[in-house]
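Student: How does the following fold in three dimensions:
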Amino acid sequence: MKYNFDEIIDRRGTESVKWDAVNERWGRSDLLPMWVADMDFRTPPFVLNALKKRLEHEVLGYTFACDAWYTSIIEWLKQRHDWNVSREMLTFMPGIVRGLAFAIQCFTEKGDKVMVMPPVYHPFFLVTEKNKRKVVYSPLMLRDSQFYIDFERFRRDVQGCKLLILSNPHNPGGRVWTSEELKQIAEICKENGTLVISDEIHADLTLPSHRHNTFACVSETARMNSLVFMSPSKAFNMPGLASSYCIVENPEIRCQFQEYMEASEFNEGHLFAYLSVAAAYSNGTEWLDQALSYIQDNIDFTDRYLREHMPAISMIRPQASYLIFLDCRKLGLNQEELVSLFVEGAHLALNDGTIFGKEGEGFMRLNVACPRSVLEKALKQLEQAL
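Tutor: Okay, here's the model as predicted:
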């Protein structure tokens, strides 16, 4: 089946954070939203059909994880990531960020240190702070328009940290960490008694020519000292269903986390949480491959447009995901002026780079998971503003 990613779908009036919260966030409604990390593409028909079919039965009673939830995840991880997992390794979570909060509460105490590597997805440090833990920042290095880990600094900073929250692939930079980099992280963390939480929600959005490396698969050390968080929500555009899962290979760590989750029934999903995952993973290969091809074309289009029309703005080319970190430092603007250029001048709603940490100063995050015509319109508005 050929899917149409050029279709314009009006999302206004659906309580969409991306579209309907613009006025609340920016105080105006004339901005083209290119910020929140969901797609403007139609959620795949096989997911919607599974939900519609369930609604044909007119009793919405209590539910539990169907066998297809387990088997679809197991088969998907094997086929897509060459990872052999078993049923008992899987724990349902009502979202990745909530899962981070649960893990922080489960494995640390108030005042404990938790390390993050900015610029990085801001809930990593916000959730840590709100749970009364101390955030340790170990910044990434930007070299040749890609982010790299400063392992000398990493080794110093991780000392005394109970947890490392790893963005794998990286958000907002779109970096796919190599197996060697992940092995080194695993060894250093093991030496320091630091448990690794690997957020791999963007794993299935790894773009052609790159290969995602699951943290738990790179070495025995990584396998026995990690929790891996995954979800089909980003790849299949269904984050509103809040259906994620955790994979833990180490039996002791797994038992501790599952007991914590079960104590408050955090591991219980809602009616559609299980059905949607099974539908996405059982039927999604062709749709996802086409979506990734379209996203890659949008990334290439953005790169060409910037080079030809706005050379003062460059981009960190993502190796995974539809999020582009725009490097605007050559414009010579402070962050307030930069945000004003995008909002007041270009009438665009993007993520301010500094929300990912002070290392994001001079950057803006652009979401290109939209029809090409919308992306072209946004870039033209930015060009005119410049």
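Student: From here on, just use CA atoms for contacts and neighbour counts.
Tutor: Will do.
Student: Would you map the helices across the protein?
Tutor: Along the chain, counting by DSSP state H, helices occupy 17-20, 22-26, 45-55, 67-81, 96-107, 123-130, 151-157, 179-191, 220-223, 251-263, 271-283, 285-309, 335-340, 372-385.
Student: so which of these is the most packed in?
Tutor: Counting by mean count of other C-alpha atoms under 10 Å, helix 271-283 has the highest mean neighbour count of the helices of the chain, with a mean of 21.
Student: residues contacting Val120?
Tutor: By C-alpha atoms under 8 Å, 6 or more residues apart in numbering, the contact set of Val120 is Ser167, His170, Asn171, Pro172, Phe356, Gly357.
Student: returning to what we had before: now distance to His202 too, for the helices of the chain, in TSV please.
Tutor: Below are those laid out as TSV (distance: least, C-alpha to C-alpha, whole Å):
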stretch	distance to His202
helix 17-20	18
helix 22-26	24
helix 45-55	19
helix 67-81	13
helix 96-107	11
helix 123-130	15
helix 151-157	23
helix 179-191	16
helix 220-223	19
helix 251-263	23
helix 271-283	15
helix 285-309	12
helix 335-340	26
helix 372-385	21
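Student: Let's see which of the contacts of Val120 end up in strands.
Tutor: Ser167 (DSSP state E).
Student: Nearest to Thr302, out of the contacts of Val120: which one, please.
Tutor: Pro172 (16.2 Å; C-alpha to C-alpha).
Student: you'd agree the closest one is up against Asp327?
Tutor: No. Applying C-alpha atoms under 8 Å as the test, Pro172 and Asp327 come out as separate, 11.8 Å apart.
Student: higher neighbour count, these two?
Tutor: Pro172 (28 against 20; other C-alpha atoms under 10 Å).
Student: List the contacts of the more buried one.
Tutor: Contacts here follow C-alpha under 8 Å, 6+ apart; on that basis Pro172 touches Pro119, Val120, Tyr121, Leu323, Ile324, Phe325, Phe356, Arg365.
Student: and stretch 331-339, how far from the chain's centre?
Tutor: 26 Å (C-alpha atoms, centre = their mean, to the nearest Å).
Student: Ok, stretch 122-131 next?
Tutor: That offset, for stretch 122-131, works out to 15 Å (C-alpha atoms, centre = their mean).
Student: now the spatially closest residue to Ser314 that is not a sequence neighbour: how far from Thr91?
Tutor: Closest residue to Ser314 apart from its sequence neighbours, by C-alpha to C-alpha, 6 or more residues apart in numbering: Asp327 at 5.1 Å. To Thr91, Asp327 is 38 Å away according to C-alpha to C-alpha, to the nearest Å.
Student: Please generate a structure for the following sequence too, so the two can be compared:
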Amino acid sequence: MKLTALVDREGMRSVKSNSSSKREGQIDLSLADMDFMPPVEVKEALYRQITNGVLGYCEADEALKRVITQWYKRRYFSQIKSEELIFGPGMNTVLSLCVEAFTKEQDEIIVMPPVYAPFILSALHQNRRVREVPFIVETGKYEVDFTGFEEACKVSKMFFLCSPHNPITKVFNHEELRRLLEIAKKYHVLVVADEIHCDWSFLPYTSASSIDPLVITLLSASKTFNLQSMQTSLIYIHDKERFAEFTQAMKRHMISSHNGLAYAAYFAAYSYGEDWLNEVKEIVKGNINYFTSFLKKNVPDFIVYPNEGTYLVWMDVSRRFPDEKGAIEFFEKRKIDVILGSNYFATGVWVRLNLATGRQQIVEVCRRLYESEEVQ
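Tutor: This is a model prediction of the structure:
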């Protein structure tokens, strides 16, 4: 299998294509939406579901639950059980449900910026307070402020953990997780771990719930296999009381899961998609290495932080630009779509880029970044 074919979004109602100005020659590295075709088994499963005409109400059967739990048991945490797995809606909705189910108005929720905006917005939209514990940048890496985290835990009810962390790509190691969970437990702070990018870790991966089974773990095939349109997440909750609280929150909003297309795609992906994933990761890691090496040599004032997980890169451009206005003009002039760091509550001038695309695109992006203002 060679993943040389990229998806053609023309006329397919793709947000990624429609969000771009679509000028001729535009390269979109913004949304976390891969350009690779999904596993062929997933496409075949969806085709079979559609041609059989079964597009009504469906349910997640034991066979589906079994292949999913086997995937995560084999890779990350052995204690997961199918009866402790909830099929939920898209991940952003799940974040809001967690806020509703496990906290009350004016409760404080801990986040670690720079961070994916819905962690903060899901709290603010429901009249919760956000307690920020920013990472400490040391020797070009993001480190946890354990002192700040302990102070925050003294007044907080819940902590949104994200590993690999979006957008900085940090993968929390076992010792970091152990210390964080120990502090959270000391102050009775509930930990909700978004591990949606776990299959994209380039380092040995530890799931937080493998250390403390009371951690609520959020998972999905959406980032692993690029199945965001399925709008289906997996919520692993070991504690029976928390399990009931979350399912009750879903019932209050009359959220039920009957997405037969998602179930067909997930069964195929978790059953047959591992070779595909390994190959895509190899391609993307090559893209990241190429991009990082090129910029270090040819555009040294753009600093790419080490990628530990995800198919994203987090780049500091503050040496070139004093504010985001200059960065916007620079990337627009070169017809490269990126996401600005302010979308992740970052201080300074940063951009996030998605490198899950063909190598020729990465080479062209590097060429455009290197060219002088006069050439453009």
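Student: In structure 2, what residue corresponds to the residue nearest to Ser314 of structure 1?
Tutor: Matched to structure 2 by TM-score structural alignment, Asp327 of structure 1 sits across from Asp316.
Student: ok, now how distant is that match from Gly341 of structure 2?
Tutor: From Asp316 of structure 2 over to Gly341 of structure 2 (counting by C-alpha to C-alpha), the distance is 9 Å.
Student: Show me what Tyr137 of structure 1 aligns to in structure 2.
Tutor: Tyr137 of structure 1 maps onto Glu132 in structure 2, by TM-score structural alignment.
Student: Give the full set of residues in contact with the equivalent of Glu7 of structure 1 over in structure 2.
Tutor: Residue correspondence, TM-score structural alignment: Glu7 of structure 1 in this structure matches Ala5 in structure 2. Neighbour list for Ala5 of structure 2: Phe36, Met37 [criterion: C-alpha under 8 Å, 6+ apart].
Student: Repeat that for Glu132 of structure 2.
Tutor: Contacts of Glu132 of structure 2 (C-alpha under 8 Å, 6+ apart): Ile110, Val111, Met112, Pro113.
Student: at 10 Å instead, please
Tutor: Glu108, Ile109, Ile110, Val111, Met112, Pro113, Pro114, Val115, Ile120, Gly148, Phe149, Ala152 (C-alpha atoms under 10 Å, 6 or more residues apart in numbering).
Student: Looking at the residues you listed, which is nearest Phe331 of structure 2?
Tutor: Phe331 of structure 2 has its nearest neighbour among the contacts of Glu132 of structure 2 in Pro114, at 21.1 Å by C-alpha to C-alpha.
Student: From Ala193 of structure 2, how far out is the spatially closest residue to the closest one that is not a sequence neighbour?
Tutor: If the residues on either side of it in the chain are set aside, Pro114 of structure 2 comes closest to Ala346, at 4.7 Å by C-alpha to C-alpha, 6+ apart. As judged by C-alpha to C-alpha, Ala346 of structure 2 and Ala193 of structure 2 stand 21 Å apart.
Student: for Asn92 of structure 2, same thing?
Tutor: The value you get for Asn92 of structure 2 to Ala193 of structure 2, if C-alpha to C-alpha is used, is 13 Å.
Student: Check Glu132 of structure 2 too.
Tutor: 16 Å.
Student: what do you get for Gln231 of structure 2?
Tutor: 19 Å.
Student: Map Thr63 of structure 1 onto structure 2.
Tutor: Per TM-score structural alignment, Thr63 of structure 1 is aligned with Cys58.
Student: Run a quick neighbour tally on that match.
Tutor: 15.
Student: Out of the contacts of Glu132 of structure 2, which is nearest to Val99 of structure 2?
Tutor: Ile109 (8.5 Å).
Student: so the closest one touches Lys154, yeah?
Tutor: No. With contacts counted by C-alpha atoms under 10 Å, Ile109 of structure 2 stays clear of Lys154, the gap being 11.2 Å.
Student: anything in contact with each of those two?
Tutor: With C-alpha under 10 Å, 6+ apart, Ile109 of structure 2 and Lys154 have common neighbours Val189.
Student: excluding its backbone neighbours, what's nearest the match of Tyr137 of structure 1?
Tutor: Using C-alpha to C-alpha, 6+ apart, the closest residue to Glu132 of structure 2 is Val111 (5.2 Å).
Student: More neighbours: which of Gln231 and Ala193 of structure 2?
Tutor: Ala193 (21 against 17).
Student: Could you pull up the contacting residues of that one?
Tutor: Contacts of Ala193 of structure 2 (C-alpha under 10 Å, 6+ apart): 159-163, 207-209, 215-219, 235-236.
Student: Out of these, who's the most crowded?
Tutor: Neighbour max across the contacts of Ala193 of structure 2 (other C-alpha under 10 Å) = Ala208, 30 neighbours.
Student: Now do the contacts for the counterpart of that residue in structure 1.
Tutor: Matched by TM-score structural alignment, Ala208 of structure 2 corresponds to Phe215 in structure 1. Phe215 of structure 1 makes contacts with 166, 168, 177-179, 181-183, 185-186, 196-200, 221-223, 225-228, as judged by C-alpha under 10 Å, 6+ apart.
Student: go again using 8 Å as the cut-off
Tutor: Asn168, Ser179, Leu182, Ser198, Ala222, Arg223, Ser226, Val228.
Student: and the first one, what pairs with it in structure 2?
Tutor: Meaning Asn168 of structure 1. Per TM-score structural alignment, Asn168 of structure 1 is aligned with Ser163.
Student: State the distance from that match to Thr93 of structure 2.
Tutor: Ser163 of structure 2 is 19 Å from Thr93 of structure 2, by C-alpha to C-alpha.
Student: May I see the contacts of Val120 of structure 1 organised as JSON lines, with distance to His309 of structure 1 added?
Tutor: Below are the contacts of Val120 of structure 1 laid out as JSON lines (distance: C-alpha to C-alpha, whole Å):
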{"residue": "Ser167", "distance to His309 of structure 1": "32"}
{"residue": "His170", "distance to His309 of structure 1": "28"}
{"residue": "Asn171", "distance to His309 of structure 1": "26"}
{"residue": "Pro172", "distance to His309 of structure 1": "24"}
{"residue": "Phe356", "distance to His309 of structure 1": "27"}
{"residue": "Gly357", "distance to His309 of structure 1": "29"}
